[in-house]
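Peer 1: Next comes the sequence, and after it the predicted model I'd like to discuss.
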Amino acid sequence: MINHTVLFKFKEEATQEQIQAMVDALQALGGKIDEIKEIQVKENFSERAKGFTIMLYSLFESKEALEAYQVHPAHVVVVTDHVKPILGDIMAIDIEF
């Protein structure tokens, strides 16, 4: 299994509505991309996150499934329309278990 985790930090001018639209669009990918076995997009509640406020946690069967997800048209649209316009910084980590 592959765990793909992404942390998002937003531009100061990003609105709560834009952030929520991004969260909703990312979460909805679970119903659109077969390679996703599980996806959760949640808001951080601790003060230790150094400005990263949203986390995406997702599971895939293989590295190939993760790669297919990353180039899937539905994912590309969400990144282009909802993530990039408000993104201040991003951190991603992928682990195999």
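Peer 2: Right, received. Where do you want to start?
Peer 1: Please count neighbours and contacts with C-alpha atoms only from this point.
Peer 2: Fine.
Peer 1: Show me the helices in the protein, by range?
Peer 2: Counting by DSSP state H, the chain has helices at residues 16-28, 63-71, 73-78.
Peer 1: Skipping adjacent residues, who's closest to the residue most central in space within the chain in space?
Peer 2: The chain has residue 56 as the residue nearest its centroid, 4.1 Å off, counting by C-alpha atoms, centre = their mean. Take residue 56 and drop its neighbours on the chain: the residue closest to it by C-alpha to C-alpha, 6 or more residues apart in numbering is residue 41, 4.4 Å away.
Peer 1: Run a quick neighbour tally on the residue nearest to residue 61 when sequence neighbours are not counted.
Peer 2: Closest residue to residue 61 apart from its sequence neighbours, by C-alpha to C-alpha, 6+ apart: residue 1 at 4.7 Å. Using other C-alpha atoms under 10 Å, residue 1 has 14 other residues around it.
Peer 1: Put this next to the first one:
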Amino acid sequence: MIKHIVFFKLKDRSAESVEATAVVLRNMEGKIPQLLSIEVGTDIIHSERSFDLALVTTVASLEDLQAYQVHPAHKEVIAHINEVKELSIAVDYEL
């Protein structure tokens, strides 16, 4: 099992903008067969060092992670994220 976690800091950090991007991320659920689980959270602290959104997904294998990365639904999300993000960081690890 692989856990894939990404944090996003948006250019527009308003509640409306953050929620709109959270919806885009959540819409991957059920569209990408490799995703065993998906969780999207929005920051509640709002400090200067905070990121606005967290995406936490689980896939069965490294091969499934690679398939997820190139899935058309994920590519649509990437296109949106590239327009709205200021910064993102990620980590992938085995469970």
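Peer 2: Perfect, I can see it now. Every value quoted in this text rests on a predicted model; they were computed, and no experiment measured them.
Peer 1: And the TM-score between them?
Peer 2: Here the superposed chains carry a TM-score of 0.88, computed using TM-score structural alignment, normalised by the length of structure 2; 95 aligned residues with a C-alpha RMSD of 1.8 Å.
Peer 1: hang on, the residue nearest to residue 61 of structure 1 packs against residue 94?
Peer 2: No. Under the criterion of C-alpha atoms under 8 Å, residue 1 of structure 1 makes no contact with residue 94, lying 10.4 Å away.
Peer 1: sorry, back to before: will you turn the helices of structure 1 into a markdown table that also has distance to residue 5 of structure 1 and mean neighbour count?
Peer 2: Listed next are the helices of structure 1 as a markdown table, based on distance: least, C-alpha to C-alpha, whole Å; neighbours: other C-alpha atoms under 10 Å:
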| stretch | distance to residue 5 of structure 1 | mean neighbour count |
| --- | --- | --- |
| helix 16-28 | 12 | 17 |
| helix 63-71 | 11 | 15 |
| helix 73-78 | 15 | 16 |
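Peer 1: looking at the ones you listed, which is closest to residue 90 of structure 1?
Peer 2: helix 16-28 (13.7 Å; C-alpha to C-alpha).
Peer 1: Need the nearest residue in space to residue 32 of structure 1, chain neighbours excluded.
Peer 2: Leaving aside its sequence neighbours, residue 32 of structure 1 sits nearest to residue 74 (C-alpha to C-alpha, 6+ apart; 7.2 Å).
Peer 1: now residue 22 of structure 1
Peer 2: Leaving aside its chain neighbours, residue 22 of structure 1 sits nearest to residue 82 (5.0 Å; criterion: C-alpha to C-alpha, 6+ apart).
Peer 1: For that neighbour, which residues are in contact?
Peer 2: Counting by C-alpha atoms under 8 Å, 6 or more residues apart in numbering, residue 82 of structure 1 makes contact with 18, 21-22, 25.
Peer 1: corresponding residue for residue 35 of structure 2 in structure 1?
Peer 2: Under the alignment (TM-score structural alignment), residue 35 of structure 2 pairs with residue 36 of structure 1.
Peer 1: on that earlier part again, and the two most separated of the contacts of residue 82 of structure 1?
Peer 2: Once C-alpha to C-alpha is applied, these give 18 and 25 as the farthest pair, at 10.5 Å.
Peer 1: circling back to that earlier point, run a quick neighbour tally on the residue nearest to residue 56 of structure 1.
Peer 2: 20.
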